[in-house]
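Chemist: my questions are about this predicted structure, shown below with the sequence.
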Amino acid sequence: MDKSKTKIYKSYDSNILEALFVKYGVSKYYIRQSISGSVQGITPDSIKKDYATMEKASKDIVMLLIQKTMG
């Protein structure tokens, strides 16, 4: 029995990645590694925190727009 598993990759919001790229001036690869926890340090922690904040704000705005268009 073949137990091949397909690796599932997490995709990140490209707009947020671009904003973090402009803010921190580091590569998008480094930003993705920071978010996933592959690299350690103060800057990666800040990047991860900023990404979470921006992602939540983005989702909140989308939900607000959905509610406005529904009613």
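Modeler: Right, received. Where do you want to start?

Chemist: C-alpha from now on. contacts and neighbour counts both.
Modeler: OK.

Chemist: just give the nearest non-adjacent residue to the most centrally placed residue in the chain, would you?
Modeler: Nearest residue to the geometric centre of the chain (CA atoms, centre = their mean): residue 12, 4.3 Å. What sits nearest to residue 12 in space, not counting adjacent residues and going by CA to CA, 6 or more residues apart in numbering, is residue 32, at 7.7 Å.

Chemist: might you report the residue contacts of residue 5?
Modeler: Contacts here follow CA atoms under 8 Å, 6 or more residues apart in numbering; on that basis residue 5 touches nothing.

Chemist: okay, now the one to match up with it:
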Amino acid sequence: MSKSKTKIYKSYDSNILEALFLKYGVSKYYIRQSINGTVKGLTPDIIKKDYSKMVKENETTVQNFINKTLE
């Protein structure tokens, strides 16, 4: 008998997906597939790099806001 496991889905920041959608003009599905690594090519690699940059900047901005609030 096998154990049933539920699949864990990755969630992506919807604001960043929207920004990439506006920047590249491709579907959000294509952007998610590019970030996931399902789609291969030059554009998906650039999208993946842009997404990771935007996530880091977003986290930094939120952390700075938290630090200023706690002062």
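Modeler: Cool, the structure landed. Computed from a predicted model, the values in this text were never measured in an experiment.

Chemist: hmm, back to that, now the residue nearest to residue 12 of the first structure: how far from residue 44 of the first structure?
Modeler: Going from residue 32 of the first structure to residue 44 of the first structure by CA to CA, to the nearest Å gives 9 Å.

Chemist: ok, now residue 11 of the first structure?
Modeler: When CA to CA is applied, the distance between residue 11 of the first structure and residue 44 of the first structure equals 18 Å.

Chemist: show me where the second structure has its helices.
Modeler: Listed in chain order, the helices found in the second structure under DSSP state H are 14-24, 28-36, 42-70.

Chemist: wait, which of those helices is closest to residue 2 of the second structure?
Modeler: Relative to residue 2 of the second structure, the nearest member of the helices of the second structure by CA to CA is helix 28-36, separated by 27.8 Å.

Chemist: buried set for the closest one?
Modeler: With burial defined by 16 or more other CA atoms under 10 Å, the residues of helix 28-36 of the second structure counted as buried are 31-32, 34-35.

Chemist: distance to residue 57 of the second structure for these - can I get that in a markdown table?
Modeler: As requested, these are exported to a markdown table (distance: CA to CA, whole Å):
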| residue | distance to residue 57 of the second structure |
| --- | --- |
| 31 | 19 |
| 32 | 19 |
| 34 | 20 |
| 35 | 17 |
